[in-house]
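Trainee: okay, predicted coordinates and the sequence, questions at the end:
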Amino acid sequence: MSERTLDLDEFSDLIERPHGGLRRDAEERRSRTGLPAHALGRLDDLGEWLTAAQGQLPVAPVRTPRLVVFAGDHGIAESDVSTLPAGSAHTLVREALDGTSPAAVLANRFDVPLRVVDMSLDCDEDTFPEEISRHRVRRSSGRLDVEDTLSPEEAERAFRAGMAVADEEADAGTDLVVLGDLSVGGTTAAGTLIAALCGTDASVVTGRGGGDIDDLAWMRKCAAVRDGLRRARPVLGDQLQLLAAVGGADLTAITGFLLQCAVRRTPVILDGVVSAACALVAQRVAFRAPDWWVAGHVSGEPAQAKALDRMALEALVDQGVAVGGGAGALLALPLVQAAAQLGAELPVREEEEPRAAENGALDAT
């Protein structure tokens, strides 16, 4: 085994919180629009969050968002824990690239470019163009219930690949990432990670997945999470070992991606239970990192609810979307864009006027 060269402790020093002073300035600026204090609801909070993330006031409109989707297969799918056959995630990727998946349709509607990153699809390396497969670590991840999903070397490569993708997006000028994932068996890995980090039993976190599995499949999924938990708990103190044990290449890459996005001050909209699990692992690495993310939607997975609660993140929309691929996060994108547009373009009054409003001279209608 080669010596590990990746020190996750460095992220705690590299990641800073979004500019708190500017967030307060944005709140004060909003008070000078003449609108009642809560007239815009959560859009005010979103606009202030973006102001702090961008480090500028007034906030700039979101102009170059990107949907980034990490893809991979999981060996645990061989245990029939999904409605899709094991090793079939490449068909989901093909639909996304052809523009026929729900997320691809929405991305086209919202004029958001789609990027797919193959981390561990169970198909030949030349199935997709090199731009998609160049970060690939292996062909499918191992079975989390009986073996490590990745070797230590593979885990580090996957984590660094996620970091590299974050750097590439930041360097390309992406001002907001919509995060997605495409996998078969990925929600089982996500549930295992969340159960381990939250100290809960398998049945508490195990949901029906994107395909609404039947009761027998749900019981098999519970058993897989239970067995994965036995392997995860001894390595809870080392997040990279934890990801290698039960996360797989795609979830490991997403964790590295989220942390490096925070380093590069790139805000992210999280999607469903997979991105929530990776965000929870990333929070263990650097407690300030979640300040750079918003939860896009409620997927209906109990594990996602536990992870978001642990990170004190409240989802923006709840439409019961469970198809993955970033579809739910894309539904939240117009809200974030609207908040930025309002923060950028609402006119503000002179300094004297808000004081009058505070004294009751301006009545809310």
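Mentor: Yep, it's here.

Trainee: please count neighbours and contacts with C-alpha atoms only from this point.
Mentor: Fine.

Trainee: so residue 183 makes contact with residue 75?
Mentor: No. Counting by CA atoms under 8 Å, no contact exists between residue 183 and residue 75, whose distance comes to 10.8 Å.

Trainee: where exactly do the helices run in the stretch 101-250 of the chain?
Mentor: Along the stretch 101-250 of the chain, counting by DSSP state H, counting those that start in this stretch, helices occupy 102-109, 130-133, 152-171, 186-198, 202-205, 215-232, 239-242, 248-263.

Trainee: still on that earlier bit, quick one: which of residue 183 and residue 75 has more around it?
Mentor: Of the pair residue 183 and residue 75, residue 183 is the one with more neighbours under other CA atoms under 10 Å, namely 29 against 22.

Trainee: can you give me the strands for the stretch 1-150 of the chain?
Mentor: Applying DSSP state E, counting those that start in this stretch to the stretch 1-150 of the chain gives strands spanning 65-73, 114-120.

Trainee: my bad, should have said the stretch 251-365 of the chain
Mentor: Per DSSP E, counting those that start in this stretch, the stretch 251-365 of the chain has strands spanning 268-270, 293-295. These are given in chain order.

Trainee: could you dump the ones you listed to TSV with mean neighbour count and distance to residue 170?
Mentor: Listed next are these as TSV, based on neighbours: other CA atoms under 10 Å; distance: least, CA to CA, whole Å:
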stretch	mean neighbour count	distance to residue 170
strand 268-270	26	12
strand 293-295	23	15
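
Trainee: please compare the first structure with the one that follows:
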Amino acid sequence: MLEQLQQKIDLKTKPLGALGQLEQLAFKIGASQNTLTPELKNPHLIVFAGDHGIAQEAVSAYPPEVTYQMVFNFLNDGAAINVFCKQNNINLKIVDAGVNGNFEAHDNLLHRKIAKGTKNFLKHKAMSEDELKACFDYSQQMIDEIAKSDCNIIGFGEMGIGNTSSASMIINALTDIPLENCVGRGTGLDEQAVLKKIEILQNAKNFHAEIKDPQQVLQTFGGYEVAQMTGAMLSAFENKMLLMIDGFIASAAFLVAYKMNPDILNNAIFCHRSQEAGHRLLLEYFGEKALLDLDLRLGEGTGCALAYPLILASVNFLNDMASFESAGVSNK
């Protein structure tokens, strides 16, 4: 089937390889769905929100209460992700995985709070084993429910002040990319603040024994939103969905999922390359190219929503574009 799929792509009315990454994407989607005529159904995007104990160390340019405030903004349709999902007819759900605050019931909000923020991983493991298990259990229930709506493509975003620090620690622990290369400006730190952030994270690394097991790394440095996102990615793969991976934090969550099940890479579409320097190195580690490079560093899943029309275009050209034979066009 893979040979037929490549032949179908090659025989469209265009020079060989002229649609570049769209051709590679069409092949990946056709291969993951095991068909010559793939389709995208009922796209969803989930934004996982949670607070981080490490934010107490001033590793972000924004105060921790912004996590709570931004979730309200999501629920009031005021954020970038709301705009882009609405534009592209993507179903948006917000998950309270561990925000330091309470929310009333809302149609687009899933209450999956583990606690009101993780512990400070400079002094403790971020979460307990039981809390990590609860994150994965919630994720499986969530994705199984979405799968009932015939969804076969899902994007992952996040909101959590301090979560670039969490992502940096996870990437360093699981790839051996030097910590200073994993750490960036996050929400907009200046150069001096970045150096301070590296120092704090190095101290956190020294505090914990070296860990290589992906779940233990997630337990030690992850946020509840990162852990639930990791579980959701694994469950989405089990449900044979395509996975739209956003930027730096979502890719760190994906790294944990990849370490637990390397086959998940076959269904992953990396939607954009973040301005965070560590994201470029992580994409190289996966041997993957991102669809977009727009200097984004917002999170929220915005890269997924922006990339979705291109993902749809790759499927549409494969299904609808004429071949040389059907169009009566001479091939070389």
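Mentor: Received it, and whenever you're ready, just let me know what you need. Treat the numbers as computed from the prediction; the structure is a model and nothing was measured.

Trainee: now the strands of the stretch 251-365 of the first structure in CSV, with distance to residue 113 of the first structure?
Mentor: Conversion of those to CSV gives the following (distance: least, CA to CA, whole Å):
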stretch, distance to residue 113 of the first structure
strand 268-270, 15
strand 293-295, 20
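
Trainee: among these, which is nearest residue 176 of the first structure?
Mentor: For the strands of the stretch 251-365 of the first structure, proximity to residue 176 of the first structure was assessed by CA to CA; strand 268-270 is nearest, at 5.8 Å.

Trainee: residue 113 of the first structure contacts residue 67, correct?
Mentor: Yes. Counting by CA under 8 Å, residue 113 of the first structure does reach residue 67; the two are 6.1 Å apart.

Trainee: map residue 285 of the second structure across to the first structure for me.
Mentor: Taking TM-score structural alignment for the superposition, residue 285 of the second structure sits opposite residue 310 in the first structure.

Trainee: repeat for residue 232 of the second structure
Mentor: Under the alignment (TM-score structural alignment), residue 232 of the second structure maps onto residue 257.

Trainee: hang on, that match packs against residue 158?
Mentor: No. Judged on CA under 8 Å, residue 257 of the first structure makes no contact with residue 158 at a distance of 9.7 Å.

Trainee: these two: who's more crowded?
Mentor: Set residue 257 of the first structure next to residue 158 and count neighbours by other CA under 10 Å: residue 158 wins out with 31 against 27.

Trainee: enumerate every residue touching that one.
Mentor: Residues in contact with residue 158 of the first structure, defined by CA atoms under 8 Å, 6 or more residues apart in numbering, are 119, 135, 136, 137, 249, 250, 252, 253, 256.

Trainee: rerun that using 10 Å as the cut-off
Mentor: Residue 158 of the first structure is in contact with 119-120, 135-138, 150, 152, 164, 243-244, 248-257, counting by CA atoms under 10 Å, 6 or more residues apart in numbering.

Trainee: same question, residue 27 of the first structure
Mentor: Applying CA under 10 Å, 6+ apart, we find residue 27 of the first structure in contact with 21, 37, 44, 45, 47, 48, 51, 343.

Trainee: before we move on, the earlier item: can I get the helices of the stretch 101-250 of the first structure in CSV with distance to residue 296 of the first structure?
Mentor: Conversion of the helices of the stretch 101-250 of the first structure to CSV gives the following (distance: least, CA to CA, whole Å):
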stretch, distance to residue 296 of the first structure
helix 102-109, 13
helix 130-133, 25
helix 152-171, 19
helix 186-198, 17
helix 202-205, 19
helix 215-232, 25
helix 239-242, 24
helix 248-263, 15
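
Trainee: looking at the ones you listed, which is closest to residue 339 of the first structure?
Mentor: Between the helices of the stretch 101-250 of the first structure, helix 102-109 lies closest to residue 339 of the first structure; by CA to CA that is 19.1 Å.

Trainee: now that closest one: buried residues?
Mentor: Applying a neighbour-count criterion of 16 or more other CA atoms under 10 Å, one finds 102, 103, 104, 106, 107 buried in helix 102-109 of the first structure.

Trainee: in the second structure, what stretch matches that helix?
Mentor: Helix 102-109 of the first structure maps onto residues 80-87 of the second structure, going by TM-score structural alignment.

Trainee: what about the matching stretch, how far off from the first structure?
Mentor: By mean CA distance after the TM-score superposition for the first structure, the fitted stretch 80-87 of the second structure averages 1.2 Å away from its aligned residues in the first structure.

Trainee: ok, the counterpart of residue 75 of the first structure in the second structure - contacts?
Mentor: Here residue 75 of the first structure is matched to residue 53 in the second structure, going by TM-score structural alignment. Taking CA under 10 Å, 6+ apart as the contact definition, residue 53 of the second structure lies against 64, 116-124, 126, 161-163, 166, 221, 223.

Trainee: before we move on, the earlier item: quick one: closest of the strands of the stretch 1-150 of the first structure to residue 33 of the first structure.
Mentor: Put simply, out of the strands of the stretch 1-150 of the first structure the one that sits nearest residue 33 of the first structure is strand 65-73, at 27.2 Å, with distance taken as CA to CA.

Trainee: centre of the chain versus the closest one, how much separation?
Mentor: When distances are taken as CA atoms, centre = their mean, to the nearest Å, strand 65-73 of the first structure is centred 10 Å away from the chain's centroid.

Trainee: now that strand on the second structure. Mean distance?
Mentor: Averaged out, strand 65-73 of the first structure is 0.8 Å away (mean CA distance after the TM-score superposition for the first structure).

Trainee: could you give the angle of that strand to strand 114-120?
Mentor: 20 degrees (axes from the mean of the first three to the mean of the last three CA atoms, to 10 degrees).
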